[in-house]
Structure formats: structure tokens, C-alpha cells
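Asker: Sharing a model that was predicted from the sequence below.
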Amino acid sequence: MLLALLATVVWSGSFVATRGMAGTVPPVQAVFWRWIIALVAVAPFAARQAWHQRALIRRHFRYIAVATLFGVTLYNTLVHQAGLTTSASNMGMIMAASPVIMALYARLGGERLGARRTFGMLLAAFGVLLLVGDGSIGFHFGAGDLWMFAAALSFATYSALLKRKPAELGGLAFLITTFALGALMLAPAYAVSLAVQGGFRASTGSVGMLLYVGVLSSAVAFFAWNKAISLIGAARAGVVYYLQPVCVAGLGFLLLGEHTGPAQLLCMALILGGVGLGARR
């Protein structure tokens, strides 16, 4: 549960960083450099294990490629694309749809959710709906919000796929392989982006945000999330993920000066209550 919480908090900050890069770093270029930085960060710890397990990686390459497509290539590209036209708060709140999809995948896979966890999930989901709707069940979605819904579906699919990871394949070997493969998948789109949009001007702000999403949001958070899934399953970890809108709202208040009123506090209380119920065994 603590590993899932660590990943959730770090990813909450990544939405602020992603939004900060909007308009200065093209989405595909931001995601490509994110994984290059992540590769450099994990290589000292993971390269040896990946080399020793290269035969396992070749044997399970099809599974690794599918997991990479949803969790590394598509998900993060969709998030950065959404950051062009929607706020960091909206991004975090819409991503809270992921646990519902994770729970549905778990149920389809034969996992029993239990009454308490189901009620907790529904309570947290209701809080998220109110938070997105500014205190009412009503929605006005823009293009960026729709990109985020696609990102939520992609991330939930990746989380469900993690339960199928071969037990003999080490977590670090899996991580560095997905990072390398994700960068390769993005390379053609990166080349097109350079040709059409040109490169971006590196500044202290853009480099700092790329380092955050590359080292913390990619290397650290993905390792923590993958480990959490292997220990407690996607459905239970997904309940913790409901805390993301609360974390993003808090960061938005502290870093961006976004207003948090009584209605938002009530919604956050519902989310926290639902997470507390759903996280218990």
C-alpha cells in the first residue's frame, strides 16, 4: 500500500510538471526524453539483471511489448497531449477513473472484490465525480479531458497486464526493458516531430521538469507501482490511486495558487473515506 501511495504522490507532481511544459516542449519530444532520462537513471541498478535474464526477455518479448505499448508509449504520450489543453487539476481528477477500470479487469479475471472494497471504490468514485463536476454531477469536457480519459484507459490496461508478468522475470529487468522499448517505439514519432515542429529550447525550467518526470515519475514511481501490483494486485492498488486528485489539488494550491473551497474539501473527504475502506483487507 505504501509503494502504491508513493507512486501516486509522485505521479501527482508529474501532472503539474507536464502542464508546465505545455507550449514549450512538444508532447512526443517530452515523452521521448522522459524515457531516455529514465533509462540513464535505472541503468546502474537494472542493466546487470536485464543482461542475465536476456533469454527470459526474448521468451516473453510479446508480453513485454504489449505492456510497454499501453504503459510507457501510449499512456504518457496521451498525458502530455492532454496537458496542452486542460489543467493539471483536471488531469489528476480524470485519471482517477483508472481504478474503476482496474477493478472491472480484476473482476473479469476472477478476483472477488468484496462488499467493503466495492463500497469504498464507489464512494471514492462518487467523490471524484463531484470534484470533476464542481459539486454537481455534470460534465463539460474539452479535447484535453478526452485525451486524459484515453490515458486513464491505457494506464488501467497496463496495470491489469502487470498481474500477468512472469514471476521469474525480475522487476528491474522488466522496467529497463520497457523503458528502452518505449523509447524505440517513440523514435519514429520523435523524428517526425523534430522535422515538423523543430526542437525545443532547453531552459532551467524545462530541463528540471524533464528530470522530474524522467527520474521520479518514471524510474522511481513505475518501479514502486509495479512492485505494489505484484504484492497486492491492481484492484487494491487502484483504490489508493483515488488519492491522486487530492494530491494534485494540494499541489495546485501550494504551487499554482488554485482555490480549494468547502465543496472541494467535502469531495476530498469522500475520496479519503472510500480509499480507507477499499484499502483494508
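Answerer: Yep, it's here.

Asker: all contacts plus neighbour counts: C-alpha atoms, from now on.
Answerer: Fine.

Asker: Can you show me the strands along the stretch 101-250 of the chain?
Answerer: Assigned by DSSP state E, counting those that start in this stretch, the strands in the stretch 101-250 of the chain number zero.

Asker: where along the stretch 101-250 of the chain do the helices fall?
Answerer: Secondary structure of the stretch 101-250 of the chain (DSSP state H, counting those that start in this stretch): helices located at 115-132, 143-162, 171-197, 204-211, 221-232, 234-241, 244-251.

Asker: Just put those helices in JSON lines and tack on distance to Ile271 and mean neighbour count.
Answerer: JSON lines is the format used below for the helices of the stretch 101-250 of the chain (distance: least, Cα to Cα, whole Å; neighbours: other Cα atoms under 10 Å):
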{"stretch": "helix 115-132", "distance to Ile271": "4", "mean neighbour count": "22"}
{"stretch": "helix 143-162", "distance to Ile271": "18", "mean neighbour count": "22"}
{"stretch": "helix 171-197", "distance to Ile271": "30", "mean neighbour count": "18"}
{"stretch": "helix 204-211", "distance to Ile271": "28", "mean neighbour count": "17"}
{"stretch": "helix 221-232", "distance to Ile271": "20", "mean neighbour count": "20"}
{"stretch": "helix 234-241", "distance to Ile271": "10", "mean neighbour count": "29"}
{"stretch": "helix 244-251", "distance to Ile271": "8", "mean neighbour count": "24"}
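
Asker: this is the comparison structure:
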Amino acid sequence: MKASPKSNFPAFLMVAVAPLCWAGNIVLAKGVAELIPPVSLAFWRWMVAFMVLLPLTWPYVKRDWRTALAGWKILGLLALFGVTIFNTLLYSAMHTTTAINGALIQTTMPAVIIVISLILYGERVSGIQAAGVVLCVIGAGVVVLKGRWQALIDLALAQGDLLMIVAVVLYALYSALLPKRPNMHPMSFLTYTFGLGCLGLLPLYLWEISAVGTFTLTPGVAGSIAYVALFPSIVAYFCWNRGVAVIGANRTGLFINLIPVFAAILAIIFLGETLKSFHLTGMALILVGFVMFNRQG
């Protein structure tokens, strides 16, 4: 028997927390782009998150070690896509694009989740839901091209925008593969994926130190690492994974479209960024698509 929308309200509320945390992650990454190299920020984000989680989740981690070992392949893939690569690309992208652009580009993720879910699981969507996805993609395209469709022909796209596109495809794959994760406690799952993600980042981190050097640990930098380790990592990932489990990957994926709303507000307040007409047009299309997709098809 399908749960009623009212019974799923706590899950929807939890999912909404994740884009708020991730919007803060994008804005902060842009703000500290000149202070912390991208791989260093990603590595210490996940290392601190792992060290915070491990003592709290140790009983579950110890209990689930056989399950984790049996499912090491899917755990490794989820850690690679969702932890190691996604945030490294996001932090790199913030060097050559704006926080608002980065947030709006993430709205292509639901469409990719749907395509991947269709391929992997044969999931179907109604006509109005498909139209909603198309509107979301068009809205994101308006942002990427800055309202100039000639830019697509000229390939005049910012490097950061392209990195963000690759990043959201990989995180969409992470979201679509979540139902295949081993049957273990949610906090145990997070601890294992964070730890594996750190292992995947370690070679890149050592390379970055040798290539560009390390960073100065000022109070501001330490606070930034603490924020990204706690809120976009532990809090957001738990809420996101719980949402996928309760309301499904497709519906959860559409909540990504709330990131640009939150990010635009935060970027204007903290970074002094400005909303352009193409931002507003793209955001309007995205929000309309979001509403259409969440209608009962």
C-alpha cells in the first residue's frame, strides 16, 4: 500500500535540509577558493567528517563489517562518485564560475537520475513529469549559456560550468545506485563511504601538495572545514539518503532544484553576487518544472 503524502511529510522535510546545506557548501567554496586548494578542501572535509562519525557510529560499523566487506564493490562505487570525485570537481569549478551558476547547474541532476533509473531499473515517468524534467533542463541551460544560445555554437562555456556538469552526472549516478547499497545501518553506511572516499582522495591530495603546496590554517579556514565536514556532509547526506529510501530517487532528486534558491540568497548576502536576468529566467523554468514533476502523473 502506497504511503500518503501526509505520512511522507517528515521525509520531504528532511530532504529539504540537504539542498540548504549544499547551497551553503557552494557559497563557502567560492568564498575560500583562493585560500584552500580544491582537493585539500575535499580531503579535509571528508577526513574530519569521518573522524567525527567513527566514534559515534562504531557499534554499527563493527556490527556491519561483514556486510560492508561483502558489498565492497558497490560501497566503493558510491564512495567514488558521491564523495571522492563529486566535491573535488565542485570545489575546482568554483575557481572559474559563480556560486549561483554552480547551484543552478545542479538542477540538471534530476533528469540524469531519471535516465539512469530508467536504464538500471526500468522506472517510468508520466508525460507531465517528463515535461517538468525538460523545463528543468532548459532552465539550467539558460544559466549555463548565460542566456546566449550562440555560446553553445561557439562552445564559449566557462570551465567551471563544464566541471559542474560532470560533477552532477556523477552524483546523479550515486543517487540512482543508492538503492543497491548493502543492507546496513544508515550511519554505518555513511561512515564506510566517508572512509573509502578519503582513501580515494589521498593520492590526489598528496599530488596537490607537491604541485601547488598546502594552505594556512587560519581560524576562518578551520571554521570553513568544520562547516563543510558537519553540515553538507553528515547532516545533508543522512537526510538525502533517508529521502531516497522513503520517497524514491526520482522525487528526492527534484529537491536539488531548491539549491539555487538557497544559494542565490546566500551568495547575494555573503559574496556580493548579483542575480542576472538569465538567472531569474532559468530559476523560474526550474521551479515550474519542479512543481510539474511532483504532481501525481
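Answerer: Done, it's in. Everything numeric here is computed off the predicted structure, so don't read it as measured data.

Asker: Superposed, how do the two chains score by TM?
Answerer: Once superposed, chain against chain, the TM-score is 0.92 (TM-score structural alignment, normalised by the length of structure 1); 280 aligned residues with a Cα RMSD of 1.8 Å.

Asker: Who are the contact partners of the equivalent of Met209 of structure 1 over in structure 2?
Answerer: Taking TM-score structural alignment, Met209 of structure 1 has Ser224 as its aligned residue in structure 2. Each residue near Ser224 of structure 2 by Cα atoms under 8 Å, 6 or more residues apart in numbering is listed here: Leu28, Val32.

Asker: And Ser224 of structure 2, how close does it get to Met184 of structure 2?
Answerer: Ser224 of structure 2 sits 31 Å away from Met184 of structure 2, going by Cα to Cα, to the nearest Å.

Asker: Then Arg242 of structure 2?
Answerer: For Arg242 of structure 2, the distance to Met184 of structure 2 - Cα to Cα - is 13 Å.

Asker: Could you give the separation of stretch 146-166 of structure 1 from the chain centroid?
Answerer: 9 Å (Cα atoms, centre = their mean, to the nearest Å).

Asker: How many neighbouring residues does Gly170 of structure 1 have?
Answerer: When counting by other Cα atoms under 10 Å, one arrives at 16 neighbours for Gly170 of structure 1.

Asker: which residue in structure 2 lines up with it?
Answerer: Per TM-score structural alignment, Gly170 of structure 1 is aligned with His185.

Asker: Equivalent analysis for Ala106 of structure 1, please.
Answerer: For Ala106 of structure 1, the residue aligned by TM-score structural alignment is Ser117.

Asker: Repeat that for Ala224 of structure 1.
Answerer: Match for Ala224 of structure 1 (TM-score structural alignment): Cys239.

Asker: Thr18 of structure 1 now?
Answerer: Thr18 of structure 1 maps onto Ala29 in structure 2, by TM-score structural alignment.

Asker: what helix or strand is that match on?
Answerer: helix 9-31 (DSSP states H and E).

Asker: That helix packs against which elements?
Answerer: In terms of contacts (3 or more Cα pairs under 8 Å, 6 or more residues apart in numbering; DSSP states H and E), helix 9-31 of structure 2 is packed against helix 86-93, helix 99-105, helix 236-247, helix 259-270.

Asker: Distance to Pro219 of structure 2 added to these, as JSON lines?
Answerer: Formatted as JSON lines, these follow (distance: least, Cα to Cα, whole Å):
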{"stretch": "helix 86-93", "distance to Pro219 of structure 2": "20"}
{"stretch": "helix 99-105", "distance to Pro219 of structure 2": "23"}
{"stretch": "helix 236-247", "distance to Pro219 of structure 2": "24"}
{"stretch": "helix 259-270", "distance to Pro219 of structure 2": "18"}
